[in-house]
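Novice: give me a 3D structure for the following:
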Amino acid sequence: MQPERSNRANPLTERLELPLLGRLLYRVVYGSIVAAFTIVSLELLYAVLRPSPRQEEFDPSDIFGDPENPHLKVAVLGDSTVTAPGVGGPHEIWVTHICRRLTAGYFVELRSFAVGGSMAHNLIDDQLGPALDFGPDLVILSVGANDALKGVTPVRFEQNLDLLVSAFREQGAVVVQSGVGDLGTIPRLFPPLATLLSRRALTFNAAHERVAARHGSHVVPQRQSPVEVWDERHMWSDDLFHVSAKGHEVWGELGWRTVAVAMGLDES
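Specialist: Sure, this is the predicted structure:
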């Protein structure tokens, strides 16, 4: 007669199985993280190293309007969103669109201090001093995309942006900030990197909003334009990274509305 088998689990077997399951779970999770990191890294390398045409950059500095009108000094600090590789000339840059509309009531002197590739700390180091010396009435800060793309922490970016805005507000200037649009719409980027940068851009745009709330400045509502607009190929230049003249038209319209509100002007 054979002894009955017990239905109870063997404690020794349980002790062996649990660590084994834990190791398997660890390997699955670790492998997934490594795979995701590898995919994102490869996509980033592809976006950076993918051949693209060299595009001329521009300085939009100029004077606009009737010298008999009140003199308005406009300073713009920023990155390639201002130097505008991919447009036909400085007359197509979004800040130029804004200055032309300001001529309804002002003689406008636009001075650009922008340098392509700049991040917020570059504006502090290289552009802030000369811009303060210029003594602007209106300041446009176009910065944030490179900080988001190049790994700057949102906290660090907000600290740098706060320093910039406060310096001009203490001098009495009206300040308009560019905000950060949806970086995931850049044609050179693909999921999951595009998705990751869309979320990261939201965080940096929120930093713009907080700084503006603290100092009484204004943020261009870039996200008011439907995201589908930026899916159109003609909105982007040949390098599939910078916006085209058509994209600058959209930025210019959104920027003008913000400047008009900031200065108490008629938006029409």
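Novice: every contact and neighbour count from this point should use C-alpha atoms.
Specialist: Noted.
Novice: contacting residues around residue 102?
Specialist: Remark: with contacts taken as C-alpha atoms under 8 Å, 6 or more residues apart in numbering, residue 102 is in contact with residue 108.
Novice: any chance you could map the helices in the stretch 101-250 of the chain?
Specialist: Assigned by DSSP state H, counting those that start in this stretch, the helices in the stretch 101-250 of the chain fall at 120-122, 128-134, 145-149, 154-170, 193-215, 245-263.
Novice: relative to residue 182, which of those is closest?
Specialist: Using C-alpha to C-alpha as the criterion, the shortest distance between residue 182 and the helices of the stretch 101-250 of the chain is 5.3 Å, found for helix 193-215.
Novice: and that closest one, what does it pack onto?
Specialist: Under the contact definition 3 or more C-alpha pairs under 8 Å, 6 or more residues apart in numbering; DSSP states H and E, helix 193-215 sits against helix 11-49, helix 145-149, helix 154-170, strand 218-219.
Novice: would you tell me which one of these is buried the most?
Specialist: strand 218-219 (a mean of 24; mean count of other C-alpha atoms under 10 Å).
Novice: follow-up on the earlier one: okay, the helices and strands packed on helix 193-215 in TSV with distance to residue 79 next?
Specialist: Compiled in TSV, the helices and strands packed on helix 193-215 are given as follows (distance: least, C-alpha to C-alpha, whole Å):
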stretch	distance to residue 79
helix 11-49	17
helix 145-149	8
helix 154-170	14
strand 218-219	17
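Novice: one more to put side by side:
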Amino acid sequence: MPGSEYLRYVALGDSQTEGLGDGDETGGLRGWADRLADRLAETSPGLRYANLAVRGRLASQVHAEQLGPALALRPDLATVVAGVNDLLRPRFDADEVAGHLEAMFAELTAQGALVATLTFPDITRITPLARPAAPRAAALNQRIRAAALRHGVVVAETSHHAVVTDPRLWSRDRLHASPLGHERIAAAVAHALGLPGSGDDWTHPLPSPAAVPSGWRAAAVELRWAAAFLGPWLGRRLRGRSSGDGRTAKRPHLLPVAVLPAGNRPGGPVDGRGEPAGTA
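Specialist: So this is what the prediction gives:
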């Protein structure tokens, strides 16, 4: 049941769960799942945590590559978040993507894990050029809710709140959350799980409105973004490449999570060697 003590937390997913946008390759990626593990450890001091997520993975790849190892770790809590990479591909089948998610929900819950997932925001409010993805995200969200209901999966409804598309919650590439965005995602999942001390603060708007360029400045911003991020992304797609080629999970084993004061968590959970996760 939500709000219980957890001993084994396993995160499955793609780049968002891996932590892109929160930290870097040299200092270690953190991300919302690491931040959630921190929160869990405050009330579950024996918690061990594994993160199997790898950037660039489609829902079918998360299913094929991560479900088996996750089941072998016998989690009592698992998060499954995938599908954004599918949304951005030329061919998208909401039923197929949701089918892979539901298969993971089914097997993990059948083994006794509590599973949590989340819905996706309308990214066209962040990236106007991604307009074709809006109905895709809505269709996938609808199927995620239905599958979650069938299997008793906890859903953090991030799609319902305007703040999730505040540009300050997103990194410069507009595809990955910023550190503040990852913190909000962790808070959303903690709230959905009913963790002690969690609440709906994550739904509140930031104190001051974001500065939004207009006119030619807005056009210039879009052109710079397209050159810096959209172009390379499309180039990888045309070459049949992925940002995750050759990569493996940053934290494939269940390792203890150090409980640090809330204001003193620069590197996320530490691994079994006492080093920040993801630095190896």
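Novice: what would you report as the TM-score here?
Specialist: Structural agreement between the overlaid chains, expressed as a TM-score with TM-score structural alignment, normalised by the length of structure 1, amounts to 0.65; 190 aligned residues with a C-alpha RMSD of 2.1 Å.
Novice: winner for burial among the helices of the stretch 101-250 of structure 1?
Specialist: Comparing those by mean neighbour count (mean count of other C-alpha under 10 Å), helix 120-122 comes out on top with a mean of 22.
Novice: residues near residue 89 of structure 2, how many?
Specialist: With neighbours defined by other C-alpha atoms under 10 Å, the count for residue 89 of structure 2 comes to 13.
Novice: my guess is residue 147 of structure 2 meets residue 102, correct?
Specialist: Yes. The pair residue 147 of structure 2 / residue 102 is scored as a contact, 5.7 Å apart, by C-alpha atoms under 8 Å.
Novice: what would the helices of the stretch 101-250 of structure 1 look like in TSV with distance to residue 11 of structure 1?
Specialist: Rendered in TSV, the data for these read as follows (distance: least, C-alpha to C-alpha, whole Å):
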stretch	distance to residue 11 of structure 1
helix 120-122	60
helix 128-134	70
helix 145-149	52
helix 154-170	50
helix 193-215	45
helix 245-263	68
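Novice: so which of those helices gets nearest residue 15 of structure 1?
Specialist: Across those, the minimum distance to residue 15 of structure 1, taken as C-alpha to C-alpha, is reached by helix 193-215, at 40.2 Å.
Novice: how far is that closest one from where the chain is centred?
Specialist: 8 Å (C-alpha atoms, centre = their mean, to the nearest Å).
Novice: quick one: contacts of that helix?
Specialist: For helix 193-215 of structure 1, with C-alpha under 8 Å, 6+ apart as the criterion, the contacting residues are 40, 43-44, 144-145, 148-149, 154, 157-158, 161-162, 165-166, 169, 177, 179-186, 217-219.
Novice: try it again with 7 Å
Specialist: Counting by C-alpha atoms under 7 Å, 6 or more residues apart in numbering, the neighbours of helix 193-215 of structure 1 from elsewhere in the structure are 40, 43, 144, 148, 154, 158, 162, 166, 179-184, 218-219.
Novice: orientation of the lengthiest strand in structure 1 relative to helix 154-170 in degrees?
Specialist: Ranked by number of residues, the top strand in structure 1 under DSSP state E is strand 71-78. Put simply, strand 71-78 of structure 1 runs at 170 degrees to helix 154-170, going by axes from the mean of the first three to the mean of the last three C-alpha atoms, to 10 degrees.
Novice: how far apart are strand 71-78 of structure 1 and its match in structure 2?
Specialist: Averaged over the aligned pairs, strand 71-78 of structure 1 sits 1.2 Å from structure 2 after superposition, using mean C-alpha distance after the TM-score superposition for structure 1.
Novice: other SSEs contacting that strand?
Specialist: With contacts defined as 3 or more C-alpha pairs under 7 Å, 6 or more residues apart in numbering; DSSP states H and E, strand 71-78 of structure 1 has these neighbours: strand 107-112, strand 138-142.
Novice: what span of structure 2 is the shortest one aligned with?
Specialist: In this case it means strand 138-142 of structure 1. Under TM-score structural alignment, the match for strand 138-142 of structure 1 in structure 2 covers residues 77-81.
Novice: the matching stretch vs structure 1, average offset?
Specialist: Looks like 0.5 Å for stretch 77-81 of structure 2 (mean C-alpha distance after the TM-score superposition for structure 1).
Novice: contacts for that stretch, please.
Specialist: Contacts made with stretch 77-81 of structure 2 from outside it, assessed by C-alpha under 7 Å, 6+ apart, are listed as 6, 8-13, 113-118.
Novice: what's the counterpart of residue 186 of structure 2 in structure 1?
Specialist: Applying TM-score structural alignment, one finds that residue 186 of structure 2 aligns to residue 252 in structure 1.
Novice: and for its match, nearest residue in space, chain neighbours not counted?
Specialist: residue 94 (4.2 Å; C-alpha to C-alpha, 6 or more residues apart in numbering).
Novice: residue 79 of structure 2 versus the residue opposite that neighbour in structure 2 once aligned, what's the distance?
Specialist: Residue correspondence, TM-score structural alignment: residue 94 of structure 1 in this structure matches residue 32 in structure 2. Residue 32 of structure 2 sits 11 Å away from residue 79 of structure 2 when distances are taken as C-alpha to C-alpha, to the nearest Å.
Novice: and residue 160 of structure 2, by the same measure?
Specialist: Look at residue 160 of structure 2 and residue 79 of structure 2: by C-alpha to C-alpha, they are 19 Å apart.
Novice: ok, now residue 17 of structure 2?
Specialist: Applying C-alpha to C-alpha, one obtains 9 Å for the distance of residue 17 of structure 2 from residue 79 of structure 2.
Novice: number of nearby residues for residue 178 of structure 2?
Specialist: Around residue 178 of structure 2 there are 24 other residues, counting by other C-alpha under 10 Å.
Novice: what residues does it make contact with?
Specialist: 21, 22, 169, 170, 171.
Novice: distance check, the first one against residue 13 of structure 2.
Specialist: Read it as residue 21 of structure 2. Spatial separation of residue 21 of structure 2 from residue 13 of structure 2 under the definition C-alpha to C-alpha is 15 Å.
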